[in-house]
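Asker: Curious how this folds, go ahead:
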Amino acid sequence: MTSTVRRAGGFAVVGTLALAAPSLGAAAFAPFAAVALLAAFVVDDGPLFELFARPGDRQDGRLNGLAGFALAATGLALLATVPRVTMPLSVFAAAVLILAYGNLGARLVGSRTSDESLRAAGFVAAAVLAGTAGQVVIASLTGDAALLARFVLLAAVGGLVGAVLRTALYERDDPLVMLSIGLVLWGVEVLAGPVSPTQTGVALALTVALGYAAYALGTASVAGMITGVLLLLFAVVFGGFGWALVLVSFFGVGALATKFRYDSKAERGVAEDNDGARGTGNVLGNSGVSLVAVVGYAAAQTLGYPLASDLLVLAFAGSAAAAMSDTLSSEIGGLFDQPRLITSLKPVPAGTDGAVTWQGEVAGALGAALVAGVSVLVLPLPAQTAAIAVLAGGLVGMTVDSLLGATVEGAGLGNQAVNFLATLAGALGAVVVWIPL
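Answerer: Next up is the predicted model:
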């Protein structure tokens, strides 16, 4: 067994202290606070130090990694036990166990292979098992209902959040990862409605299958695949399968458009980097607004604001239409000659930011129409006329993307920021157009 696996196992043992929370009550933070103090000020040599020490810890002569891990768990324990703060104990335990055992799963797989996708799968698999088991144990100790379907769904969300953050952050950032998992799960617990075993099973099977297909076809990197799966799962949890289907239409058609005649686009200098495999930044740039909209919809439903719910459905569909329209306009339009700069209509070389072709504009309009049609069929839109608003939102977003590309992209904004602003414009455009309708 390698030292990294042993160290991850030691952290998992420490994380298991979270299961004592129901017995300790308001003192649930105490075991982790004690570990943090020992790691920071007492244990500086010997077998325990060697077990838990990361490379930087040996230089400092202090177990900074273990201290940070334990302090993050202490903070979550306080949120779960301080009066008038409502984080469930099960969420606290799940967050700690998801990170601790997820890291162990990734290390176990990593000791046998260097494949990044398999290590990520090891993290998620171990995180889901540990997070689910932890919630079941807490429920049995507190006498709460053992809602297995909900526990599995929460553990899956936490595992995917952790896996995404693990691809972007360092090992020393474990405290940030744990706190992020805990806060996300707390939000899901508050806003998500009832979940049946069938919904959980179908949601997990659908998202995992689509994520694997995206990675296998080379349309997403490992991080991009995990991010896309997480967004689809959020859409199911906060909205329903219809919301996920709208995102699937964009992810699927957009990915195919990216791969369409990729070699020709590469020769012209207009192809996506990394052989068209989109990463986390690209996925969030195109779908971040949709995520905010579906979470806002769940909050509006919980608080009982029907008008806000209607507007957020439109914003969600409008942002997805903008993402689809922009993707198709650039991926299809880039195959044709004589592009023109949108601000002056003067001919420019292929690949120039802000350049458009009439073929790309037509493709973008068809993409927006596709999302509008799917949205009418599967989303709780306020009226049939909302399809016009969604289509308009898609066209607005596509146009804003080109305008930003011609004016500020590269100088002040990157491509991902431009995509985010374009989808935001699509969301707002759909809402503004619908109001007079």
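Asker: Could you use CA atoms for every contact and neighbour count after this?
Answerer: OK.
Asker: Okay, buried residues for stretch 325-345 please.
Answerer: The neighbour-count check on stretch 325-345 (16 or more other C-alpha atoms under 10 Å) flags 325-335, 339-342 as buried.
Asker: Please generate a structure for the following sequence too, so the two can be compared:
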Amino acid sequence: MTEPVRRAGVFALLCTLSLAVPLFGPRVAAALAAVVLLGAFAVTDGPIFDLLAYPGDYEDGRLYGLITFVLAGVALGLLATESSMPTAVFVGTVFLIGYGNVVEQLARTRTERDVVHATVFCLVATAAAAAGQAASLGLSGVPIEPAVPQILFLAASGALLAALLRDVLLLYDDPVVMLSVGFLLWLLAELDPALGTLEIAVALTVTVALGYVSYALETASIAGMLTGVLLGLLTIVLGGYGWFVVLISFFAIGGLSTKFRYDQKEDLGVAEDNNGARGTGNVLGNAAVGLVAVLGYAASSATLFPVEPALFLFAFAGSVATAMSDTLSSEIGSVFETPRLITTLEPVEPGTDGGVTWQGEVAGFVGAGIVAVISYGLFPEVGLAGAVIIVAAGFIGMTVDSLLGATLEGSLLGNQGVNFLATLSGALVCALLVLSLAMFS
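Answerer: Predicted structure coming up:
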């Protein structure tokens, strides 16, 4: 057994101590945490230090990796005992990180394929999170069977977020991952989605299958795949399959448009990196606003947020229409003629931020139209006027993207920041236009 596997195994055993909260109460759990922390400070060398130390700990002669890991668990434990965070969320999160890491380290001894590492982590972390939640509920005397759908949803969501963060951060950042997962699952638990076990399982199957297809077709990197699966799962569970169809239309058509005349784009120097495979930054830059709209819709539907749920639906559609419009405009328009800077209409080199072509503008308009047509067909509340508003919002958002690219990109904003602000503008325009239409009708 290798050193990383042994260390991960000990950390997983320490994670099991989180069951002390539902089993013995917060005082005993706090005493156990204090003992572990004191031991971590006291051990500065020897075989125990070698067993628990990360490579960076040797320079300082302290088990800072273990200390920060335990402190992250203590922080979540305090939230579970002193606030509204469910104890099951706390235990499930800690189990997820600890046991998922063990199996991932084992997988690393057998293969160097990153996709296998991520897959193994997600599977075991989901099972561990579900087991931790179930054990916590059982020890607290809460019936487990009615909570199975939520247990499965939270476990899978937490595992996907953890795998994603571990892919983009360092292994030593597990405390950050633990806190991030804990806060997400706390939020999702408060939203309390009303789906059954079968619906959750189907949602997982659909999103995982489509995520793998995107990775296999090289339209998404591993991080991009994990991000897309997580976004898809949250969209289905919190919004519905109609919302998911709108979102996946962007990922599918946008991903394929990246491959459009890819060799020509490479020659022009405007092709996406990594063979067109989109990573986390690109996915979140285009879909983060949509995710917030889904969360807002779920919160308003659960009466946690005093806003009409339909406004969030239009904000979602406006953000996706912007992302689709901008992507098609860039990927298709970049191979035609000499682009012109949107602010001055002067000819510029291909790939210049803020450069547009008339073919790209037409493609962008069509992209927004696709989202509008899908939304019109799936959501009765959209209607013809709503579809027109979605097209307008998408086109305006695309234009904002070009204006930001010509003025702020490279100096104050990166590409993902521009994408985020553009989709935000599309979402706000769409919601405000719908609100104005309702006020004057």
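Asker: So which of the buried residues of stretch 325-345 of the first structure is the closest to residue 121 of the first structure?
Answerer: Nearest to residue 121 of the first structure out of these is residue 327 (C-alpha to C-alpha; 28.9 Å).
Asker: tell me which element the counterpart of residue 93 of the second structure in the first structure falls in.
Answerer: Aligned counterpart of residue 93 of the second structure in the first structure: residue 95 (TM-score structural alignment). For residue 95 of the first structure, the host element (DSSP states H and E) is helix 89-110.
Asker: how far is that helix from where the chain is centred?
Answerer: 18 Å (C-alpha atoms, centre = their mean, to the nearest Å).
Asker: Can you work out which other helices and strands pack against it?
Answerer: Packing partners of helix 89-110 of the first structure (3 or more C-alpha pairs under 8 Å, 6 or more residues apart in numbering; DSSP states H and E): helix 3-15, helix 21-24, helix 64-81, helix 116-142, helix 148-168, helix 174-191.
Asker: Among these, which comes closest to residue 306 of the first structure?
Answerer: helix 174-191 (15.4 Å).
Asker: average distance between that closest one and the second structure?
Answerer: Compared with the second structure after the fit, helix 174-191 of the first structure shows a mean deviation of 0.7 Å (mean C-alpha distance after the TM-score superposition for the first structure).
Asker: Pull the number of nearby residues for the nearest residue to residue 402 of the second structure once chain neighbours are set aside.
Answerer: Once flanking residues are discounted, residue 402 of the second structure sits nearest to residue 354: 4.4 Å by C-alpha to C-alpha, 6 or more residues apart in numbering. A count of nearby residues for residue 354 of the second structure, using other C-alpha atoms under 10 Å, gives 22.
Asker: cool, and residue 71 of the second structure?
Answerer: Neighbours of residue 71 of the second structure under the rule other C-alpha under 10 Å: 15.
Asker: repeat for residue 383 of the first structure
Answerer: With neighbours defined by other C-alpha under 10 Å, the count for residue 383 of the first structure comes to 11.
Asker: again, but for residue 411 of the first structure
Answerer: If you count neighbours by other C-alpha under 10 Å, residue 411 of the first structure ends up with 8.
Asker: my read is it is in a strand, agree?
Answerer: No: going by DSSP: H, G, I helix; E, B strand; the rest coil, the assignment for residue 411 of the first structure is coil, not a strand.
Asker: for it, what are its contacts?
Answerer: Counting by C-alpha atoms under 8 Å, 6 or more residues apart in numbering, residue 411 of the first structure makes contact with nothing.
Asker: Dead centre of the second structure: give me the residue that sits there.
Answerer: residue 227 (4.5 Å; C-alpha atoms, centre = their mean).
Asker: average distance between the helix or strand containing it and the first structure?
Answerer: Assigned by DSSP H and E, residue 227 of the second structure falls within helix 222-238. Averaged over the aligned pairs, helix 222-238 of the second structure sits 1.2 Å from the first structure after superposition, using mean C-alpha distance after the TM-score superposition for the first structure.
Asker: Give the aligned range of that helix in the first structure.
Answerer: Using TM-score structural alignment, the residues of the first structure aligned to helix 222-238 of the second structure are 222-238.
Asker: ok, now how distant is the equivalent of residue 138 of the second structure over in the first structure from residue 319 of the first structure?
Answerer: Residue 138 of the second structure maps onto residue 140 in the first structure when the alignment is built from TM-score structural alignment. Distance, residue 140 of the first structure to residue 319 of the first structure, by C-alpha to C-alpha, to the nearest Å: 43 Å.
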